[in-house]
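Peer 1: coords please:
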Amino acid sequence: MHRRAFTLIEILICLVIISVVAALTVPFFGRDHADRAASGAALLRSDLRFAQLATMANPQDPVIVRFRSDGKGYWLARLTTPETPLVRSDTGAAWSEIMGSGRARSADHVTLATTGVSGATLRFTPLGSVHAPSGTPKVTLTAGGPGGAPASCSVTIDTSTGTSTLTVP
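Peer 2: Okay, the predicted model is just below:
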């Protein structure tokens, strides 16, 4: 009578394969929060650069960046109409970013906290520097949500050049 079963070697090979696959995939689960925060930061840096260049191109009516009081996003507007988002020329939609939706959908569960930004408004001068800074402008993006510990990164804006730097702890 022959019993059909796995040998010890076959079981050990399966365990080794499962262990290798698990070891390769586990680090990706923890990176999700960090990736979402970095995604939101990349979008913010792009929009900051646009606001800076648009202000330099049309200094009579600068483009400003307004941060939502609830920390869920921001919008770009003209200084003369700060509560009305610009209309994007490529999509015709309002230039308003809410983390987790639209262009910022990959930044789900990300919140923004500003320091060195007066009145939740960031404005550039015609030469590209930050207008009337109240310190070094910095936006900290924190990704939370289900699974894993929260992760954060920050975007710091140089007051004299207006360039932004991403810092990931």
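Peer 1: can we go C-alpha only for contacts and neighbour counts from here?
Peer 2: Fine.
Peer 1: what comes up buried for stretch 155-167?
Peer 2: 155-159, 162-164, 166 (16 or more other CA atoms under 10 Å).
Peer 1: pull the residues that contact it.
Peer 2: Residues outside stretch 155-167 that contact it (CA atoms under 8 Å, 6 or more residues apart in numbering): 41, 45, 48-49, 52, 124, 128-131, 133, 136-140, 153-154.
Peer 1: now the second one, please; I'll put the structures next to each other:
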Amino acid sequence: MILTMMYFDVSSSPARRPRRAFTLVEMLIVVVILGIIANLSLAMLGSVETTKLRSAAELLEADLSLARVQSLAHSDDLRVIVIDQPNNRYYLTTAADTDTPLTNSVDKQPYIVKFGSGRAFKLGSVAISAYDFGDDNQLQFGQYGQLDQPDDATITLASGSRTLTITLDAATGEPTLGPIE
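Peer 2: Below you'll find the predicted structure:
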């Protein structure tokens, strides 16, 4: 007696055929995941602009504080912050010569801060949108740190649709960062 082995080709049976397409449920899951990723990406983009705006304001606040402290230390040659809004920059100078920026003691370069270059090179999307120094573009600190004007001074920075205002107290010269709006 000869035994014959019979085998069946299971690959041709309808139940075992390989799938060649995605199901509707799989497609819906992918679309939902892509939607979540896109939503998070858009939220992070807004966060980047807010971070740049906050960083620019903190840089300006530090420079304003430096000018104030240097005026306290150099009461014979008071410090001035000059805003050059058309060129989106500001610089630190002396009351005796407001056209010549001071030399930065760290890098030995003129103390000019332009958003988008130098030490503020990553802040190119930030702009000086407004300022109120009374009737000019110069803010002088007195020998006790006070401002050269009777009213508080303000500087507003903008990035995209967001703004942040720095207010300087007229009596003390202390800068205060406002909320991002």
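Peer 1: isn't residue 78 of the second structure right up against residue 144?
Peer 2: No: in this structure, residue 78 of the second structure is not within contact of residue 144 by CA atoms under 8 Å, at 10.0 Å.
Peer 1: shared neighbours, these two?
Peer 2: Joint contacts of residue 78 of the second structure and residue 144 (CA under 8 Å, 6+ apart) are 71-72.
Peer 1: residue 58 of the first structure -> the second structure?
Peer 2: When the second structure is aligned by TM-score structural alignment, residue 58 of the first structure is paired with residue 74.
Peer 1: which ones are touching the aligned residue in the second structure for residue 103 of the first structure?
Peer 2: Using TM-score structural alignment as the criterion, residue 103 of the first structure maps onto residue 119 of the second structure. Neighbouring residues of residue 119 of the second structure by CA under 8 Å, 6+ apart: residue 113.
Peer 1: which element, helix or strand, includes the most centrally placed residue in the second structure?
Peer 2: By CA atoms, centre = their mean, the mean C-alpha position of the second structure lies nearest to residue 52, the distance being 0.9 Å. Per DSSP states H and E: residue 52 of the second structure is located in helix 24-73.
Peer 1: that helix vs the first structure, mean deviation?
Peer 2: For helix 24-73 of the second structure, the mean deviation from the first structure after alignment is 1.7 Å (mean CA distance after the TM-score superposition for the first structure).
Peer 1: packing partners of that helix?
Peer 2: strand 79-84, strand 153-159, strand 162-168, strand 175-177 (3 or more CA pairs under 8 Å, 6 or more residues apart in numbering; DSSP states H and E).
Peer 1: which part of the first structure matches the last one?
Peer 2: The aligned range for strand 175-177 of the second structure in the first structure is 164-166, by TM-score structural alignment.
Peer 1: one step back: check the burial of the spatially closest residue to the match of residue 58 of the first structure that is not a sequence neighbour by counting its neighbours.
Peer 2: Of all residues not flanking residue 74 of the second structure in the chain, residue 143 sits nearest, at 7.5 Å (CA to CA, 6 or more residues apart in numbering). As a burial measure, residue 143 of the second structure scores 19 neighbours (other CA atoms under 10 Å).
Peer 1: distance check, the aligned residue in the first structure for residue 90 of the second structure against residue 83 of the first structure.
Peer 2: Residue correspondence to the first structure (TM-score structural alignment): residue 90 of the second structure is matched to residue 74. Applying CA to CA, to the nearest Å, the value for residue 74 of the first structure to residue 83 of the first structure is 11 Å.
Peer 1: kindly report the same for residue 19 of the first structure.
Peer 2: Taking CA to CA, one finds residue 19 of the first structure at 54 Å from residue 83 of the first structure.
Peer 1: and for residue 134 of the first structure?
Peer 2: Taken as CA to CA, the spacing of residue 134 of the first structure relative to residue 83 of the first structure amounts to 21 Å.
Peer 1: repeat for residue 95 of the first structure
Peer 2: In terms of CA to CA, residue 95 of the first structure sits 11 Å off from residue 83 of the first structure.
Peer 1: likewise for residue 128 of the first structure?
Peer 2: 22 Å.
Peer 1: how about residue 45 of the first structure?
Peer 2: Relative to residue 83 of the first structure, and taking CA to CA, residue 45 of the first structure is found at 21 Å.
Peer 1: the two: which has the busier surroundings?
Peer 2: Higher neighbour count among residue 45 of the first structure and residue 83: residue 45, with 18 against 12, using other CA under 10 Å.
Peer 1: which residue in the second structure lines up with the more buried one?
Peer 2: Checking TM-score structural alignment: residue 45 of the first structure goes with residue 61.
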